[in-house]
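**Student:** what's the 3D shape of this:
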Amino acid sequence: MTTTVHDNAPESRFEITIDGRLAGFVDYRRDGDEYALPHTRVYPEFGGRGVGSQLIVGTLQEIAARGGTVLPYCPFVPKVILDNPEYLDLVPEGQRATFGLD
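**Tutor:** Prediction:
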């Protein structure tokens, strides 16, 4: 099984594909180096397999590689960050309490 996360910039979303099939996405609004993540969706046929977590981790890795910051408005994203604290620094310190990351 081949899983990839990539930026679909024209659609303003990071997508996860499994064996070439779109399995889910996380929308973003970009302002310079800041990425607001308002919504995550995993298609039902891919649910229950950790696809959402893989999508968010891949997204956070890509944003980190770009030197960006994250505003995790989608309630699922802070949960993934709490499970993967190495990404906490992507959320501006002054914004962390807003997302339950303090």
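
**Student:** from here on, contacts and neighbour counts on C-alpha atoms
**Tutor:** Fine.

**Student:** What are the boundaries of the strands in the protein?
**Tutor:** With DSSP state E, the ranges of strands along the chain come out as 3-8, 13-18, 21-31, 34-42, 69-71.

**Student:** what would those strands look like in a markdown table with mean neighbour count and distance to residue 88?
**Tutor:** Below are the strands of the chain laid out as a markdown table (neighbours: other CA atoms under 10 Å; distance: least, CA to CA, whole Å):
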| stretch | mean neighbour count | distance to residue 88 |
| --- | --- | --- |
| strand 3-8 | 16 | 20 |
| strand 13-18 | 21 | 19 |
| strand 21-31 | 18 | 18 |
| strand 34-42 | 19 | 14 |
| strand 69-71 | 22 | 9 |
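
**Student:** For the comparison step, fold the sequence that follows:
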Amino acid sequence: MTDVDIEVAHAPERLRYEARVDGSVVGFAEYILATDLIVFTHTEVDPAYEGKGVGSAIARFALDDVRDGSERKVMPLCPFIKGWIGNHREYVALVKRVPPSTAKD
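**Tutor:** Alright, predicted model coming up:
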């Protein structure tokens, strides 16, 4: 459980979602935007706030925003976002499915 008041907001001008505590950015999740896809590339949390729910707050807010605001799918290249989705299965439907390769070795 968190012991800090975390505010998360979308910062589209910086292509990221940001978490703030007392007005200061303490974490963010960066993305690349495509027509039908949002690719999460990197999540970072200030070491002083690790383990306080900042990363989870960012992931939940960002994924809820994608789900509620568009028809886009998510490609979680960021290991944190990918792992978070794996632990919160209600978000799996947002993930872009890539068909298996038909290439032969």
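
**Student:** Make TSV from the strands of the first structure and add distance to residue 91 of the first structure to it.
**Tutor:** Shown next, in TSV, are the strands of the first structure (distance: least, CA to CA, whole Å):
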stretch	distance to residue 91 of the first structure
strand 3-8	19
strand 13-18	18
strand 21-31	14
strand 34-42	9
strand 69-71	5
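
**Student:** between these, which gets nearest to residue 61 of the first structure?
**Tutor:** Of all the strands of the first structure, strand 3-8 sits nearest to residue 61 of the first structure, with 9.8 Å by CA to CA.

**Student:** counting residues per helix, which one in the first structure is longest?
**Tutor:** helix 51-65 (DSSP state H).

**Student:** packing partners for that one?
**Tutor:** Judged by 3 or more CA pairs under 8 Å, 6 or more residues apart in numbering; DSSP states H and E, helix 51-65 of the first structure is in contact with strand 3-8, strand 13-18, strand 21-31, strand 34-42, helix 76-83.

**Student:** Quick check: closest non-adjacent residue to the residue mapped onto residue 58 of the first structure from the second structure.
**Tutor:** Aligning on TM-score structural alignment places residue 58 of the first structure opposite residue 61 in the second structure. With CA to CA, 6 or more residues apart in numbering as the criterion, residue 61 of the second structure has its nearest non-adjacent residue at 6.8 Å, and that residue is residue 8.

**Student:** cool, and residue 95 of the second structure?
**Tutor:** residue 74 (4.6 Å).

**Student:** To which residue of the first structure is the one you found aligned?
**Tutor:** Under TM-score structural alignment, residue 74 of the second structure pairs with residue 70 in the first structure.

**Student:** how near is residue 93 of the second structure to residue 31 of the second structure?
**Tutor:** From residue 93 of the second structure over to residue 31 of the second structure the distance is 19 Å, taken as CA to CA, to the nearest Å.

**Student:** ok, average deviation of the longest helix of the first structure from the second structure?
**Tutor:** Aligned to the second structure and superposed, helix 51-65 of the first structure gives a mean residue distance of 0.9 Å (mean CA distance after the TM-score superposition for the first structure).
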